[in-house]
Structures are given as structure tokens and as C-alpha cells.
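*Asks:* Curious how this folds, go ahead:
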Amino acid sequence: MTGAPTVVEPATSTAVREPGRLRSALGWLALAVAVIVFALLIAALSFSAPDSRGGLDPESAKGSGTLALAEILRDQGVEITVSRTRADAIAAVDGDTTLVMSDPYTLSDEAVRALIEPSNRTVFLSSSSRLLRLLDLGKNTSPPASGALPAGCDVPELVDVGSVQPDRFFSPADGVTGCFDEDGAAGLLISDRDGTRTALLEGAWLLGNEHLAENGNAALGLALLGQTERVVWYVPSFADTDIEAQSSDTLATLTPEWVTPAILLLLLAGIVAGIARGQRFGPLVTETLPVTVRASETMHGRARLTAKAGDSSHAAAALREGSLRRLAARLGLTARSTPEEVADAASDRLRIPRGSLYQLLAGPLPQNDSELVDSARRLAELETAVDTAVHVERNTP
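*Replies:* As a prediction, this is how the structure comes out:
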């Protein structure tokens, strides 16, 4: 007895499920790696973000900053107060402080005077032509040929500074002491007037963190800024400026307020009118032009254009060309015959001198209306004479 066929169910293979699990695991692993790389990139950008502080800033560690000089002053017991507004700097200055700043380019002349007025000792760490003029310290001048220079002036605190190599030189004004000078060019200006001392130099290279350890640069910074127990270091910025920008007058500011709305209204009306008018235009229509134009119409049209332009020479050339073509046909010549050949044939046929015919058929063209009329009359007479001579010859037995 034959039994019923046995149905065997396929066994589920773990080899089928393994590739799917592997792909899923690899996907999550790739996502985790991407997140880690992104986090490391953000951290690297954050740690390597550039210092936003400018040059000669006592809190900047960049090469152009002066953080190293500020730390040296603090090591010598000097208290440094960093002020980033004029009001804070003026409030912090007293009789036993040194006011230090770079060129306050963001302040007006009046603001600079008000800032340095309470101070008995002011040091400018960078220079400008405006500061030299405003403080009456001197003028810019060309540098000498030598490199590092000694102080060479009667200022006690600069005796032990040593040699430095200034970046910019000045010509001192009357009553102003020039130090580190040669041939009248000084790298440091010191003015003692009315019981106040003002010193100015270009210290971006001398006193910056990058070059402070060279020559006597550090000693120079201590000599200028370390003579009092307190230093008020003002840092100029555009956020503390008192100079208001003035915009130039424009067409909008010079015209009444109603002009702009009126212009816009006119533009809108023009657009609406164009759309309304354009909707009335239909499709292009092909019109049948005349295919036959009578020669007389063309001749009269060209004649009117020539007369309107006053071109006597062009009209005479057209008359002469027509006469030559007709004379050549009547005299049995080809259409390519030259005016000289036509003149010779007409002279032989009429038995008249060739010179006058040459002048008429090949000579200069008329330049005015009277000469044009005379030339047209002579051409007509020549054609008539040739017609008569040819007709007589044909009728003569």
C-alpha cells in the first residue's frame, strides 16, 4: 500500500539571516564613525579659532599682541587695568598711573584730547600722522641706513635699555626729545610739557609677542610702561568710536516723499496698459505684396530720391550709363564697349571731332544742377543725331 507523499518543510537557514545582520551592523558602525569624525572636526575648529583681538592688545597671545609685555610688567609689580571704553579709561586714570594705548584711530581729535587730559604720563604704542599733528610731536621721516641704535638721549629710564631697531622714524618738533636717533631721525619721541609726559613710538614690531625678546625690546617696554605702579591700558575699537558716519545725499533724499510712490504707480499703470493692449493683438497676417512694379514708377522714385539728396553727380552718372548703353546698341557695338569706343564710333558716324564726345561720355561728372541739365541736353542731342544718321544710312540705297 502506497502511503501519501510526505511534505518536508524547508528548514530555516541561519546563513540566510547572517548577511542581513552584518549589513545592519556595518551601517550602524559607519554612522557612529561619521558622528565621531564630525565631533572631532567641530572641536578642532573651535580650538583653532583665530584670536579676535587686534595688534598691541595686552590680552592677545598672537604674535602682534602684547600679552608677554603685560605679564612682564605684572611680574615687576605693576598693576594693569585693561579698559576697552573711553569712559572706563578716564575713570581709572589718576595722578600715579601711566595711560597706554595704540593709535586711537576710531576716536575724533576732541575725544583723544579728552582721553589723555587727566593723565600725567601717556604712552602711544603706535603712530600716525594725525597723532603727530595733534600732539605737535614732529613729522614722519625716512629711516637711517644703520640697524639697531642705542637710546642716545638724556632720559634716565632709557640709559640701560640697550640697542633697539625701530620700525618707523620721526623728525622731532621743537621742544621734543628724540631717542634712538641718527642724522635727525628718531625712533622714539618724548615730550615733557606743562608737567605731563607724552611718549610715542611705532611698537607693533618692537613690543609684540613675536619680537619682544630681541635686542633691548623688553627693556624698552619696561622703561616706558613700568615707571608707575599702575598702568591703564586703553584698547581702541570701533565699538567705542565717537565718529558718526555721514551718508552722502542720494536722489531719494533730495526728492519729495511722494515721488517714489508716484513712479511706482506709473510703472504699474504702464504694465497694466501693456497687458491690456497686448491682449487685443491678433495673430500675424500674411499680406500679398505687388509682384510687378512698372519701370516708370521705379525711375520716378529713384529720380525723386536723387533730387531730394541733391546728388548731381549720381544723376549724371545714371544718365550717362543709359546713353552709353543705347548708343552702343545703335552703333552696333557690344554691351561691354567702353565709353572711349562708343565715342570713337559716334565720331566716325557723325564725322565730328572726338574730343567733345570724349568729354561728354567719359569726362568728369557734373557737380551742380546747371551742369547736370546741360549734360542731359547734350546727351539727348547726341542720341538724336546718332538715330538720325543710322536711319539715313539704312534707308539709303
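
*Asks:* going forward, measure contacts between C-alpha atoms and count neighbours the same way
*Replies:* OK.

*Asks:* For residue 253, grab the count of nearby residues.
*Replies:* For residue 253, the count of nearby residues is 9 (other C-alpha atoms under 10 Å).

*Asks:* which element is it on?
*Replies:* Taking DSSP states H and E as the criterion, residue 253 maps to helix 251-254.

*Asks:* moving C-terminal of that helix, what's the next helix or strand?
*Replies:* Using DSSP H and E, the next helix or strand after helix 251-254 towards the C-terminus is helix 259-278.

*Asks:* So what touches that following helix?
*Replies:* Defining contact as C-alpha atoms under 8 Å, 6 or more residues apart in numbering, one finds that helix 259-278 is touched by residue 252.

*Asks:* for whichever helix or strand comes after that helix, packing partners?
*Replies:* Sequence-wise, the next helix or strand downstream of helix 259-278 (DSSP H and E) is helix 295-309. Contacts defined by 3 or more C-alpha pairs under 8 Å, 6 or more residues apart in numbering; DSSP states H and E place helix 295-309 against helix 312-330.

*Asks:* distance of residue 316 from residue 36?
*Replies:* Going from residue 316 to residue 36 by C-alpha to C-alpha, to the nearest Å gives 96 Å.

*Asks:* More neighbours: those two, which one.
*Replies:* Per other C-alpha under 10 Å, whichever of residue 316 and residue 36 has more neighbours is residue 316, with 22 against 12.

*Asks:* sorry, back to before: if we look at the helix holding residue 253, which residues are touching it?
*Replies:* Taking C-alpha under 8 Å, 6+ apart as the rule, helix 251-254 contacts residue 260.

*Asks:* quick one more, to check against the first:
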Amino acid sequence: MTSVESPPAEAPQSDRRRRLTSWIVLGAVLVVVGIAGAALSGIGQWAQRDALDPDSAGPTGARALTEILRERGIDVVIARDRATADAALGGGDATLALTDAPYLSDGALSAVTDAATDVVVLDPRARTLRILLPGASPHGVASDAAVEPACDVAAAERAGAITAGAIFEPGPETDTCYPTAGAYGLLIAEVDGRRTVAVDGRALFTNEHLAEQGNAALAVNLLGRHPTLVWYMPAVADSDLAGADPTLGELTPPWVSPVIVLLLVAGIAAAVWRGRRFGPLVTERLPVMVRAAETTEGRARLYAHARDALHAADQLRIGALARLGRLLGLGPSASAPEIADAAAARAGLDRGAVHGILIDELPRTDADLVALDERLRALEAAVHAAVRPERNTR
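*Replies:* Have a look, this model is predicted:
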């Protein structure tokens, strides 16, 4: 019967400390998961806002350009909804700087641009070009080589060479500048006194590219023609598109997300509460010592009870091979055939007979096993006599 020592007196306090630590760790994990989820959910929105955002000081923002325009006396109005853009454009001559507008229908896009004196499309896409510059279309991206204006447009001539970025194929009655690869980096069309310009603002007017070559001069010449610049960045709330399929968030009732979070927290809390805890190690004193011989005898009885003569023969051979290997001076990596060959050669015995004793013969009955044991003992004695004859003559 084993005796178990009682746990130390400080065990309850240790358990309390462990539980408190577990709750602290659980709270920290929940906070980290919440922060990570919020960050991941906002990555797309932040990236979308940062591109050509006039308030952004990041590499892809356009804050440097808006500050330059304001220093030159231009009233820059940043419109993040259509109502603000319409109000600013209705106050007199104004230039509209327009980024990509996927949320506006064709009619809404035409209506907001019709209110402007000039329109500069900073992120031209196929639909925008089709509506504002009929016949024009994207053509690809120019190489990194600088391109001269090669046109008589004053804004481009004063700016000089640029690296065009995206290039476009012009429509009819469209002035073109910066020719490269069969297309142009700047399209300008004047209809009924309103000038519409298409240029890749992402490659030219962002904070990281504005100081290169003639980019800043071209931006000021295009966007600073009138005392007011309305920089409009259409938002989802401005969308007038109808018939679109509802999103999963729109189909989901508002109570589903809080319930999911609550169930997640409850599941984690239940796992911590009911999870298996390993306590401190307990010292245990064994009442008796078991000799190795008893273990060997016990295994032998199990083999005898199971009548597993082959398994018992393997154990006898393993022991005999190990002793013969040491006796013959062979290393621990010597194989059974190598030991058998060395034993036969040293004792002057038939090689096939020795292989049969150590490897090949398969005992089927207890009598065969006893006979094999006797032959193994005789083989070991013969090898021992051949290796150390002086001990056998004493």
C-alpha cells in the first residue's frame, strides 16, 4: 500500500493565485482579440480612405497638394458626402477633383460634375471615362521613363516632363498630352465651357510622388484654375444605386453579433472553469523495492502462460547475441549474422549450424524452446573456451 504525503499548507493560496492569473490572462486575450478584430475590420476602410485623401499625410494621401493650393489662395473644400459637394459647387466657379465613384450611378455622377466649372478626374476608370470623356478608355500603365508634354496645353507645357503612370486612349475632340506607348498620360476635353481632365493622380499627385519632376506644377495648374477647389470623395452613404443584392450584414438582425460575442466569451469562461487543472507534484514513498530478477521471472511466467515459444526464443537469442558480441570484441552495432559468423569461425563450428541456433530455427513447442536454450548455452561455452582457453584449464 502506498503512502501519500499531504499537500503543503500553502496549496489553497496557490490555487487562488492560479485562478486569479487564469482570469487575468483570459481578460488580456479577449482584449487582444478585440483590438485585432477591430484593426482587421478597419484595414480595408483605412486603405480606401488613405488613397488620394486630401487630409491624409501618408504616402498615398494628398495632404501636401492641398496645403500648396491653400498657400496659393485656393479655397480647398473637402467633401466626403454629396450634399457638401453640391453646396460648395453652387457658390460660383469651382474645380471639382473627383476620385473613383463606384457608389454613384451614371446619372448621379453626371449631375455632380455638371455643377462644376472644371472637372479633374484623379482616378480614371473605364466607366468614369465613358461618362465624362466619351470615347476615351484606359490603355494600361506607362513605363518609368519621363515623358515630355508634346502638346500646346499651357498647364502641361509649364509643368514639363512627368512619369505618366496610367495612360488612356482619347475620344473624339479630346486634347492629349504626354504620349507614350500609343496612348497618353493626360486627356483634356472642353464641352460648353466646362473643361474635363483625366490624369492618374495616384502616380503623380500623392505625397510620395508630388515632388518628382513636374508633378507639383501640373497639379497646381490643373486644380488651381478657379478660386474654389471641391475635393469630393464619394462614400457609401451617397449611393443611389437600386436593385443591389443585400449584404450578409444587412440580412442579419442587429442582435446576432452581440449574442455571438457573448457565447464566445461564455465558452471560453466555461473552458477555464471546467478545464482540467494539474495541481502541484505530490511526493510518494514506495513501501517496497522490487528486484530486477522478480521482473524477469514475471515476464517469463507471462510467456509460459501465453505459450509464446517464438517470443521467448527471441529474448534468449537477443541475450546470447549480446554476450557473444562482447566476448568476441564486436561493437554494439554488429548485426546478428556478423556475430554468428564470428562465433562459428572462432569456435571452429559449422557456419550453417551456428546460424540456425542464433537466427534461423523457429521453436514451436516448449520442448523445442528448451532444446534451443541448451544449444545456445553450449554455443556460448564453446566460444568462451576458444576465446579464453586459459580459464577453462584451471
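
*Asks:* TM-score for the pair, please.
*Replies:* With the length set by TM-score structural alignment, normalised by the length of structure 2, the two chains reach a TM-score of 0.50; 234 aligned residues with a C-alpha RMSD of 3.4 Å.

*Asks:* what about residue 304 of structure 2, how many neighbours?
*Replies:* Per other C-alpha under 10 Å, the neighbour tally for residue 304 of structure 2 reads 13.

*Asks:* Helix or strand for it, just tell me which one.
*Replies:* helix 292-306.

*Asks:* Can you list the buried residues in the helix or strand just after that helix?
*Replies:* Later in the chain than helix 292-306 of structure 2, the nearest helix or strand by DSSP H and E is helix 309-327. By neighbour count with 16 or more other C-alpha atoms under 10 Å, helix 309-327 of structure 2 contains the buried residues 309-310, 312-313, 316-317, 320-322, 324-325.

*Asks:* now stretch 70-81 of structure 1
*Replies:* Within stretch 70-81 of structure 1, the residues that qualify as buried are 70, 73-74, 78-81, counting by 16+ other C-alpha under 10 Å.

*Asks:* Compute the first-to-last residue distance for that stretch.
*Replies:* One end of stretch 70-81 of structure 1 to the other measures 10 Å (C-alpha to C-alpha).

*Asks:* Tell me which residues of the helix holding residue 253 of structure 1 come out buried.
*Replies:* Across helix 251-254 of structure 1, burial judged by 16+ other C-alpha under 10 Å covers no residue at all.

*Asks:* what's the neighbour count on the closest residue to residue 362 of structure 1 other than its chain neighbours?
*Replies:* When the adjacent residues along the chain are set aside, residue 362 of structure 1 lies closest to residue 339, with 5.8 Å between them (C-alpha to C-alpha, 6 or more residues apart in numbering). Per other C-alpha under 10 Å, the neighbour tally for residue 339 of structure 1 reads 21.

*Asks:* residues contacting residue 339 of structure 1?
*Replies:* So residue 339 of structure 1 contacts 324, 358, 361-362 (C-alpha under 8 Å, 6+ apart).

*Asks:* And these, which is closest to residue 87 of structure 1?
*Replies:* Distance ranking of those against residue 87 of structure 1, using C-alpha to C-alpha, places residue 362 first at 100.4 Å.

*Asks:* so the closest one makes contact with residue 340?
*Replies:* Yes. Because the distance of 6.9 Å satisfies C-alpha atoms under 8 Å, residue 362 of structure 1 is recorded as touching residue 340.

*Asks:* Which of the three states applies to residue 178 of structure 1?
*Replies:* strand (DSSP: H, G, I helix; E, B strand; the rest coil).

*Asks:* do you know how far it is from residue 185 of structure 1?
*Replies:* Going from residue 178 of structure 1 to residue 185 of structure 1 by C-alpha to C-alpha gives 8 Å.

*Asks:* who has more neighbours, these two?
*Replies:* When neighbours are counted by other C-alpha under 10 Å, residue 178 of structure 1 and residue 185 differ, and residue 178 comes out ahead with 28 against 21.

*Asks:* That one against residue 189, yeah?
*Replies:* Yes. With contacts counted by C-alpha under 8 Å, residue 178 of structure 1 reaches residue 189, the gap being 4.9 Å.

*Asks:* May I ask you to name the longest strand in structure 2?
*Replies:* Secondary structure of structure 2 per DSSP state E: the longest strand is strand 183-191.

*Asks:* Quick one: list the elements packing against the following helix or strand past that one.
*Replies:* Sequence-wise, the next helix or strand downstream of strand 183-191 of structure 2 (DSSP H and E) is strand 194-199. When contacts are defined as 3+ C-alpha pairs under 8 Å, 6+ apart, strand 194-199 of structure 2 packs onto strand 118-121, strand 183-191.
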